[in-house]
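In: Need a 3D model of the following:
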Amino acid sequence: MESDPAPVTDLARKEVFTADGARVGRVTDVIVDLQRETPVELALSDVAERTVGGLPDGAVGVRVPFDLVRGVGDVIVLRSAAHEAPLPLPGGRDADGDADDGDGPDADDGDPIV
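Out: The predicted structure is shown next:
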């Protein structure tokens, strides 16, 4: 017997972590495709600068594509580790752990929430 999926409202205020346990932020909103009735993106605030890097001026958070979600429980875990590309967050860290300056080919991987 199939279980009913949890409503997207259950995702609100959950902490989000990378696959290797680095905190990314807290869900403030879920963007849903109403025609397909599926979540498309998670809007995060209270973003961990150690994981994500600095946000562009005026940004209050980031959006993460829902297809990067590995699992949902007490927290949300992403498929990517903090050092793996592409973690679709502006200012993310590269493989060496250095802050991404945003001018490389991955600059359009994520969208800041402004």
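
In: Could you use CA atoms for every contact and neighbour count after this?
Out: Will do.

In: right, and the helix or strand after the longest strand anywhere in the chain?
Out: Scanning the chain for the strand with the most residues, using DSSP state E, yields strand 23-33. Using DSSP states H and E, the next helix or strand after strand 23-33 towards the C-terminus is strand 38-45.

In: And this one, please, so the two structures can be compared:
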Amino acid sequence: MDDTPQEITSLVGREVYSNNGVFVGEVEDLRLNVDGQTITGLALGNLNSELFTDATRSGQGVIVPYRWVRAVGDVILINDVVERVRQPDEEEEELIA
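Out: A predicted model of the protein is given here:
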């Protein structure tokens, strides 16, 4: 019996954190390649509003490339690259200037 579908669906609902422990979001769905043999991305919802201000305001999720995944266990760890996605708010830019 092939356990792959069960393993893939078990990723849904897991929390995703960056390498340095920042909560990113929760897996809502998976992006698979055309033949369904590999996962190419994780569709995240319940996002960290500090990282994804625009997406959380609009109620949208984000897709994280699966190549960013470093470890899968009780939670999923990804590269901290996602923290750089966040753009400073206009107010913060004014404070910096």
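
In: which helices and strands does the longest strand of structure 1 pack with?
Out: strand 15-17, strand 38-45, helix 49-52 (3 or more Cα pairs under 8 Å, 6 or more residues apart in numbering; DSSP states H and E).

In: got the buried residues for the longest one?
Out: Within strand 38-45 of structure 1, the residues that qualify as buried are 39, 40, 41, 42, 43, 44, 45, counting by 16 or more other Cα atoms under 10 Å.

In: one step back: and of the helices and strands packed on strand 23-33 of structure 1, who's closest to residue 63 of structure 1?
Out: strand 38-45 (4.4 Å; Cα to Cα).

In: Mean per-residue distance, the closest one versus structure 2.
Out: If you overlay the two and look at strand 38-45 of structure 1, the average distance to its match in structure 2 is 0.5 Å (mean Cα distance after the TM-score superposition for structure 1).

In: got the contact list for the closest residue to residue 15 of structure 1 other than its chain neighbours?
Out: Excluding the flanking residues, the one nearest residue 15 of structure 1 by Cα to Cα, 6 or more residues apart in numbering is residue 26, at 4.4 Å. Taking Cα atoms under 8 Å, 6 or more residues apart in numbering, we find residue 26 of structure 1 in contact with 13, 14, 15, 16, 44, 45, 46, 47.

In: Filter the residues you listed down to the buried ones and hand me the ChimeraX line.
Out: Of these, the buried ones can be selected in ChimeraX as follows, counting by 16+ other Cα under 10 Å:
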select :14,15,16,44,45,47
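
In: Thanks a lot, catch you later.
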